[in-house]
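*Asks:* This is a predicted model, with the sequence first.
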Amino acid sequence: MKRFFSFLVLAVLFTGCDDGDMQEVSFEFNESAAGSCNSNASSFFIYKTTDQRALILKLAERNFTNTVTSDSLAQQGGAISLDIDTNNQLIYRVYNDNITPTTMCPPNGVPAAYPVVTEERRAINGGKMFIRTTPIRSEENANGSTTITEYLHTISFSDITFITADGVQRNESLPPVTYRTPASSFNFTNLSSVQICAENNHTLLFRYLNDKAMTLRLSEADAAFLFSNDISAPKVRYLNSENILNYRFFSRTDITPLTNNYFCSVTQPDLPSVRYIWTGNSSVDQNTGVIEVVTEQTDDNLFKHTITLKNVTMARASQNFKLERDFIFGEVETTTVP
């Protein structure tokens, strides 16, 4: 999505000692999303530049998590509200030559000697910034799948007052700034082979790798039906309140790795902790949320069951993406007593 971005010509009122003349300063920036710099945890900021001018927003990086703000308990109609103060700063600068990303974020963290700042205006306490986050989703591909590629953070302003060497400049509002962060990858191909645990009246199938896991929880009756030794035709059941598909992201698996015991424990361990969960939408008709199992006999007493999920949409609050229309969850083998 392309967002038009430009700073309009804003009226600047200087409350000088003598005549209080009105001056005008032009804020004009290109249409690209803002860049960012994070040489260390305390110096994260985002910036917009054009030629010799820069607008800098110094604020905590945690304000740009990939969580849709309309889904959280936020103020101002689904936007995070931040007071402009010593922790959240808005700065306008003019340099004596054109600016590059290296100017704003030097590789070694030491500001370059050139170009130099010739003018700086800082917003004083009292104004506000609002951050509204929305997901950007890809178009459906040939296999029917979509994915969330990135998150768009739109930062708007109100009641902004800049302090200058000559006085103050009050702007009721400024045009918004956009900043993009990449979405976590949905990698299903490298997950482990399907593992199985028996739960109370349910069967849990799971696959995992590093900090991600896909689980399919089936009712005992549906699991018995799907993994029966009937090889005559595909067997079908549907996602619902008992048959639940989840895709989970975990935190700090480098310290507490995922294991089979994590999924098979009677009481789910506290660590590693779950960051967030995507859940497959329940079936609404015979064509959506389908769990299909095709069984073939591979030996006298051995049967292979291939699990395919058809037309499944994964959702997390207001966000969603589609799996491939024929998504192979994996294979399960069962045996019969000779």
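*Replies:* Okay, I see it.

*Asks:* From now on I want contacts and neighbour counts done on CA atoms only, so please keep to that.
*Replies:* Noted.

*Asks:* Quick one: the strands in the stretch 51-200 of the chain, in order.
*Replies:* Assignment of strands within the stretch 51-200 of the chain using DSSP state E, counting those that start in this stretch yields the ranges 53-58, 80-83, 89-95, 117-123, 128-137, 148-158, 160-163, 168-171, 177-182, 195-199.

*Asks:* Just put the ones you listed in JSON lines and tack on distance to Asp211.
*Replies:* As requested, the strands of the stretch 51-200 of the chain are arranged in JSON lines below (distance: least, CA to CA, whole Å):
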{"stretch": "strand 53-58", "distance to Asp211": "30"}
{"stretch": "strand 80-83", "distance to Asp211": "28"}
{"stretch": "strand 89-95", "distance to Asp211": "35"}
{"stretch": "strand 117-123", "distance to Asp211": "41"}
{"stretch": "strand 128-137", "distance to Asp211": "21"}
{"stretch": "strand 148-158", "distance to Asp211": "18"}
{"stretch": "strand 160-163", "distance to Asp211": "42"}
{"stretch": "strand 168-171", "distance to Asp211": "46"}
{"stretch": "strand 177-182", "distance to Asp211": "17"}
{"stretch": "strand 195-199", "distance to Asp211": "17"}
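
*Asks:* Take this one as well and set it beside the first:
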Amino acid sequence: MKKLYIVFLLIFISSCDDGDLQIESLDFNDVDVQTCTAIDIAQANTLFKINDDEALILILEANVLTQEEGTITVNMTSSTSSTITYRIFSDTVTSDYFCDNIPPSSPTVLDEIIALEATIIITTTATGTVDVPEYEHYIELNSITLKTSNDERITDLSVDEFGTITTN
């Protein structure tokens, strides 16, 4: 009986409290990117990905998307208008939360973390015709630095395939 008591005591002493949010990775690669409105390159655009009770929101400032083929790199910092926000909700979230004029009262946001910096890579390819120009924009997010509400810094997160959006 003493041995069993000692084993339980060791387990109890060596256990730790994981009450703080621990983000080891952003798992959004296999989730489709969504928008609420048609993409307008002359305006800021909100793109989001939902993974059950998590959401990754990318706001691209006006004129970041272009109608020229090539690759551009946007170094997002606190002084740029483009932002990346990671939210954790109390329950599964749907696009209605982002697209309704008045968001539903449930689920609620448990934590919201705004990225301090990141590298946004956008590769644009012409896919339309001369008469109907259309462009595909493939977006990657690299070197994301998050700072949690308890001042923990999480660096070098990435979403290799944020998604592809189309403009015309």
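*Replies:* Arrived safely. Predicted model, so just to flag it, every value in this text is computed and none were measured.

*Asks:* tm score of chain vs chain?
*Replies:* Put the two chains on top of each other and the TM-score (TM-score structural alignment, normalised by the length of the second structure) is 0.72; 153 aligned residues with a CA RMSD of 3.1 Å.

*Asks:* one step back: got TSV for the strands of the stretch 51-200 of the first structure, with mean neighbour count and distance to Tyr208 of the first structure too?
*Replies:* Rendered in TSV, the data for the strands of the stretch 51-200 of the first structure read as follows (neighbours: other CA atoms under 10 Å; distance: least, CA to CA, whole Å):
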stretch	mean neighbour count	distance to Tyr208 of the first structure
strand 53-58	21	38
strand 80-83	18	33
strand 89-95	20	42
strand 117-123	17	48
strand 128-137	21	24
strand 148-158	20	20
strand 160-163	20	48
strand 168-171	19	52
strand 177-182	20	22
strand 195-199	16	9
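
*Asks:* And the longest helix along the first structure, what does it pack against?
*Replies:* The single longest helix within the first structure, with elements called by DSSP state H, is helix 220-226. Applying 3 or more CA pairs under 8 Å, 6 or more residues apart in numbering; DSSP states H and E, one finds that helix 220-226 of the first structure contacts strand 202-209, strand 235-238.

*Asks:* so which helix or strand takes in the alignment partner in the first structure of Ile88 of the second structure?
*Replies:* In the first structure, the residue matched to Ile88 of the second structure (TM-score structural alignment) is Phe249. Per DSSP states H and E, Phe249 of the first structure falls inside strand 244-250.

*Asks:* Run through who's touching that strand.
*Replies:* 211-218, 239, 272-280 (CA atoms under 8 Å, 6 or more residues apart in numbering).

*Asks:* Quick check: nearest residue in space to the match of Ile88 of the second structure, chain neighbours excluded?
*Replies:* Distances taken as CA to CA, 6 or more residues apart in numbering put Lys212 closest to Phe249 of the first structure, at 4.8 Å, once the chain neighbours are dropped.

*Asks:* and the counterpart of the one you found in the second structure, what does it touch?
*Replies:* Under the alignment (TM-score structural alignment), Lys212 of the first structure pairs with Glu54 of the second structure. Shown in contact with Glu54 of the second structure (CA under 8 Å, 6+ apart): 86-89, 92-93.

*Asks:* Name the nearest residue to the residue positioned nearest the centre of the second structure, ignoring sequence neighbours.
*Replies:* By CA atoms, centre = their mean, the second structure has its centre lying nearest to Leu56, at 2.5 Å. Nearest residue to Leu56 of the second structure, sequence neighbours excluded (CA to CA, 6+ apart): Tyr86, at 4.7 Å.

*Asks:* how many other residues sit next to that neighbour?
*Replies:* By the criterion of other CA atoms under 10 Å, Tyr86 of the second structure has 18 neighbours.

*Asks:* Just want to check the distance between it and Ala115 of the second structure.
*Replies:* Here Tyr86 of the second structure is placed at a distance of 8 Å from Ala115 of the second structure (CA to CA, to the nearest Å).

*Asks:* just Thr167 of the second structure next, same as before
*Replies:* The gap separating Thr167 of the second structure from Ala115 of the second structure is 26 Å, by CA to CA.

*Asks:* and if you look at Gln22 of the second structure?
*Replies:* In this view, Gln22 of the second structure and Ala115 of the second structure are 15 Å apart by CA to CA.
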